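[1] Compute the structure for the input listed below.
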Amino acid sequence: MSRIGKKPIDVPSGVTAAVDGQNVKVKGPKGELAFRAHDDVVLEFKDGKLTVTPREETKRARSMWGMSRTMVSNLVEGVTKGFEKKLEITGVGYRASVQGKNLVLALGYSHDVIYPIPDGIQIVAGKPTEVTITGVDRQRVGQVAAEIRDFRRPEPYKGKGVKYAGEFIFRKEGKKK
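    Sure thing, here's the model as predicted:
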């Protein structure tokens, strides 16, 4: 039995949710999101609560149960609070800045890396070594953060590169004479 799937999702005031078969649409102060659930689960909206239940007792239905509940919960959280990822840039001369609709990264290459900011995502470079990515869709915020991190992953010897805030970089010892 899914312990996550059993919990109903509270829809706060100011947020409207509509269930149409396998589709869920959630609209709130930060925007509107939609999700199509798998056919193995049933979605219901009653008394300000969204519930997800499996159609039958199969292994696939049970696995889709918890996943679908989490996806719908992320929709509600996204339109009320939003999601945020922070990246830290470490290295001499490594920096980031936002110029118009682009994020410009100086990461030790012979050229600056220019990353176009996707729609629905806000990127702020408060300090030259910090980048904050915010948005309503958890998947897109995480995907953008991963794409930016991939331009220069942190290396294990000096720790230079782009890393998530709070991420531990396993350090290695250099060559010995």
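
[2] switch to C-alpha atoms for all contacts and neighbour counts from now on
    OK.

[3] Show me the longest helix that occurs in this protein.
    Taking DSSP state H as the assignment, the helix of the chain that covers the most residues is helix 59-80.

[4] Just want the angle from the strand ranked longest in the chain to helix 59-80.
    Identified as the longest strand of the chain according to DSSP state E is strand 83-90. Orientation check (axes from the mean of the first three to the mean of the last three CA atoms, to 10 degrees): strand 83-90 against helix 59-80 gives 80 degrees.

[5] what's strand 83-90 in contact with?
    95, 129-138, 141-142, 145, 149, 159-165 (CA atoms under 8 Å, 6 or more residues apart in numbering).

[6] What subset of the residues you listed is buried?
    With neighbours counted by 16 or more other CA atoms under 10 Å, those contain buried members at 95, 129-138, 141-142, 145, 149, 159-164.

[7] another one to check against the first:
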Amino acid sequence: MSRVGKYPVTVPAGVQVALQGRTVVAKGKNGELTLDLTDHVDVTVEGSSVAVAPRGEDRRARTMWGTTRSLIQSMVTGVSTGFVKSMEITGTGYRAAVQGSDLVLNLGYSHEIRYPVPKGIKITCERPTAIRVEGADKRQVGQVAAEIRGYRGPEPYKGKGIRYDNEVILRKEGKKK
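    So this is what the prediction gives:
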């Protein structure tokens, strides 16, 4: 069983982590994130490190111990450097552009798809076939990228669609005569 919870989270310079009741608040150059704690863990902030400890020896306390530590680590990383998901669009005529506060996608349908950019997320298109999703909240960045990919996922025959940069598409062979 992993013991990731026993390692303290180091807080880099420029990030402040505070404990307000049962809520952990992290502030940095990319904004502010909060985490409500469960009753199964205790958190202590000492100087430039945050320590998490389970309240008991039951199974739920031990699972929440590592989970809480990982969530706090993601908060600290998010407010200091942020998270990025890059996506690539493949297909003839498929393209993306940011217009105002909307991401406009042309993905081979009879209409264009307008995706409103959520608060706390920054979407950029360096090229018409490249989308970059940035933000401080790791969960929100991943969710937005998954929603965009869901409009036209990559298909296995020609590889057309939206895929993550590090994603490998298993290609299939087409029909034979």
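
[8] ok, back up a step: out of the contacts of strand 83-90 of structure 1, list just those in helices.
    Members of these lying in helices (criterion: DSSP H): 138, 141-142, 145, 149.

[9] Identify the farthest-apart pair in those.
    Pairwise distances among these were taken by CA to CA; the largest, 16.6 Å, belongs to Arg138 and Arg149.

[10] ok now stretch 19-27 of structure 1, how far from the chain's centre?
    Mean-position distance between stretch 19-27 of structure 1 and its chain equals 21 Å (CA atoms, centre = their mean, to the nearest Å).

[11] I figured Ala145 of structure 1 was touching Ile133, is that so?
    Yes - with contacts counted by CA atoms under 8 Å, Ala145 of structure 1 reaches Ile133, the gap being 7.0 Å.

[12] tally of neighbours for Leu75 of structure 1?
    The number of residues packed near Leu75 of structure 1 is 25, by other CA atoms under 10 Å.

[13] To clarify, my last question referred to Ser13 of structure 1.
    Residues within reach of Ser13 of structure 1, counting by other CA under 10 Å, total 9.

[14] Tell me which residue of structure 2 matches up with it.
    Using TM-score structural alignment, the partner of Ser13 of structure 1 in structure 2 is Ala13.

[15] Doesn't that match belong to a helix?
    No - read with DSSP: H, G, I helix; E, B strand; the rest coil, Ala13 of structure 2 is coil and lies in no helix.

[16] any idea how far it is from Ser2 of structure 2?
    With the distance defined as CA to CA, to the nearest Å, Ala13 of structure 2 ends up 28 Å from Ser2 of structure 2.

[17] again with Cys125 of structure 2
    Relative to Ser2 of structure 2, Cys125 of structure 2 is positioned 39 Å away (criterion: CA to CA).

[18] Which one's more surrounded, those two?
    When Cys125 of structure 2 and Ser2 are compared for neighbours, Cys125 comes out ahead with 17 against 8, by other CA under 10 Å.

[19] How about the more buried one: what's its closest non-neighbour residue?
    Counting by CA to CA, 6 or more residues apart in numbering, the nearest residue to Cys125 of structure 2 once its immediate chain neighbours are dropped is Ile131, at 4.8 Å.

[20] do you know how far the one you found is from Asp165 of structure 2?
    Counting by CA to CA, the gap between Ile131 of structure 2 and Asp165 of structure 2 amounts to 10 Å.

[21] ranges for the strands of structure 1?
    Using DSSP E, the strands of structure 1 run over residues 9-10, 16-20, 23-28, 31-36, 41-46, 49-54, 83-90, 95-99, 102-106, 113-116, 121-124, 130-135, 161-164.
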